[in-house]
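Asker: using only what follows, build the 3D model:
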Amino acid sequence: MKHEQLVSINVGKPTVMEFNQKEIVTSIFKMPVYTLLELDSDGFQGDAQADLKNHGGKDKAVCVYSYGHYPFWEKELGRSLSYGAFGENLTVNGFLETEVCIGDIFQLGSAIVQITQPRQPCFKLSARYQSPEMPIKVQQTGFTGFYLRVLQPGKVHFENQLILLRAHPQAITVAFANRVMHHDKNDYDGIEKLLSVEELSSSWRNTFEKRLLGIKIDSSERLTGRSQRERQETQ
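Answerer: Below you'll find the predicted structure:
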């Protein structure tokens, strides 16, 4: 894999919707843009995040998702999907999680970007598709997509290609990172291997370092949108 054509660039602003009988603010609804866009370390011009704790930031400036996964989800959800269906900024051909690696560097228009971590699915996918199991299914399939940091700001057009400039020498795939994070949580050799990748995002580094120390992290609120207090009240 050397380069692939973009399918779509998608941006959006926070909007309000109802989920679990309460209002939530989300930026998961993104629309394709067909003009030249500025891209800097905070992301694309015209894009914004509602939850800066879990989305956005320097390590997660751009979310990427492979169009190759769309047919699977269309069958799973029983509906057709438009570009940006997973809240991604870049809908791309190829670039599957089994092919790309943490630390890989790409040319994108006149910008230069780098893979930092897999995308972690959250409950807002459930809200968008009225499918409570959606985040878990994304984890189980490994069809997560991934995030980019911006090493060099520039301008990007949807007709540009994502061109590999440098494959990371450790070649630790996004799929490997997903497996260690979500499935083989006691694979301490795998954790050490991921921590050895200097380009790994700070949030995933923090999670893995805590795991090595035996500190348990509750991610259920991210997956369900319900706080610990809310969960206790329904038990």
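Asker: switch to C-alpha atoms for all contacts and neighbour counts from now on
Answerer: OK.
Asker: from the contact counts, what lies against the helix or strand encompassing residue 24?
Answerer: Element membership for residue 24 (DSSP states H and E) is strand 22-26. Helices and strands touching strand 22-26, by 3 or more Cα pairs under 8 Å, 6 or more residues apart in numbering; DSSP states H and E, are strand 15-19.
Asker: one more sequence to fold, the one below, so I can look at both together:
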Amino acid sequence: MELLSVNLGRARAVPYTDQPDGLTGIDKRPADGPVRVAAPGPKGSAGSGLAGDAVCDTRHHGGDDQAVYAVAREDLDDWARELGRPLDNGSFGENLTTAGLDVSGALIGERWRVGAEVVLEVTSGRIPCRTFQSHLGEQGWVKRFTRKGAPGAYLRVISPGEIRAGDPIEVVHRPDHDVTVALQFRAVTTERTLLPRLVAAGGALHPEALEQARSYVAKYPEKYAEM
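Answerer: Predicted coordinates for the structure are as follows:
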């Protein structure tokens, strides 16, 4: 398992973002040399966990529980065949493009060591938005991406440090539950009846997803009394 590229975005003006200033950092490109990774701080007041990476919409992106976004090169290749056009590393706005790692099949709370120093923890899948759709220029992209159910993974930073293209990736911890990124994504998008299963992931899960799961369980106290 390998880190193929570390991708950073610069803020630039586009006509399709909901941001008042019209800026987005979704257009990410592979970086030359090492990149510092650290927990950025609470959502809403902090951006990316990668130094030099712009997050313009801090209402919905960035913060400790979405510090890093990873996508498997294998998934990009699958989409490239389906769309009939090449997709470079960073095309999905991901910070990390990986090889040999089933990113969407990772367990919530799974930990990856990247290079010698950095440890990241999987928190949730990426929810597609209009900016993502317009960036790719594909009609109906949000629905299409959602149907496929391979969203890539958001991660929090457990141990900071530097990473670079070519670093090995090692899974150093797998939690004792079966809640994958793909399952979590389906639960919060197309299959809400799966929400109770997310509770098993506990505090490793993105707080917003965990609150959705607990709220769903609370609506049916008799059915989910043991959770």
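Asker: what's the TM-score here?
Answerer: Overlay of the two chains. TM-score (TM-score structural alignment, normalised by the length of the second structure): 0.84; 209 aligned residues with a Cα RMSD of 2.1 Å.
Asker: matching residues in the second structure for the following helix or strand past the strand holding residue 24 of the first structure?
Answerer: Scanning forward in sequence from strand 22-26 of the first structure by DSSP H and E, the next helix or strand is strand 31-32. Alignment of strand 31-32 of the first structure against the second structure: residues 29-30, by TM-score structural alignment.
Asker: stretch 136-156 of the first structure now?
Answerer: Aligned using TM-score structural alignment, stretch 136-156 of the first structure spans residues 143-163 in the second structure.
Asker: helix or strand: which one has the aligned residue in the first structure for residue 78 of the second structure?
Answerer: Using TM-score structural alignment, the partner of residue 78 of the second structure in the first structure is residue 72. Element membership of residue 72 of the first structure, judged by DSSP H and E, is helix 70-77.
Asker: so how far is the helix of greatest length in the second structure from its chain's centroid?
Answerer: Longest helix in the second structure, counting residues (DSSP state H): helix 207-219. Centroid separation for helix 207-219 of the second structure versus its chain: 20 Å, with Cα atoms, centre = their mean, to the nearest Å.
Asker: cool, stretch 65-73 of the first structure as well?
Answerer: So, by Cα atoms, centre = their mean, the centroid of stretch 65-73 of the first structure is 14 Å from its chain's centroid.
Asker: show me where the first structure has helices.
Answerer: According to DSSP H, the helices that the first structure contains are 70-77, 124-129, 134-141, 174-178, 188-195, 202-212, 220-224, 228-233.
Asker: closest one to residue 63 of the first structure among those helices?
Answerer: Of all the helices of the first structure, it is helix 174-178 that lies closest to residue 63 of the first structure, at 13.2 Å by Cα to Cα.
Asker: quick one: that closest one aligns where in the second structure?
Answerer: Helix 174-178 of the first structure maps onto residues 181-185 of the second structure, going by TM-score structural alignment.
Asker: now do the same contact list for the residue nearest the centre of the first structure.
Answerer: By Cα atoms, centre = their mean, the first structure has its centre lying nearest to residue 119, at 2.5 Å. Residue 119 of the first structure makes contact with 63, 144-147, according to Cα atoms under 8 Å, 6 or more residues apart in numbering.
Asker: ok, the counterpart of residue 114 of the first structure in the second structure - how many residues close by?
Answerer: Aligned by TM-score structural alignment, residue 114 of the first structure pairs with residue 121 of the second structure. For residue 121 of the second structure, the count of nearby residues is 27 (other Cα atoms under 10 Å).
Asker: I figured residue 121 of the second structure hits residue 113, correct?
Answerer: No - contact status for residue 121 of the second structure versus residue 113: not in contact, 9.1 Å apart, counting by Cα atoms under 8 Å.
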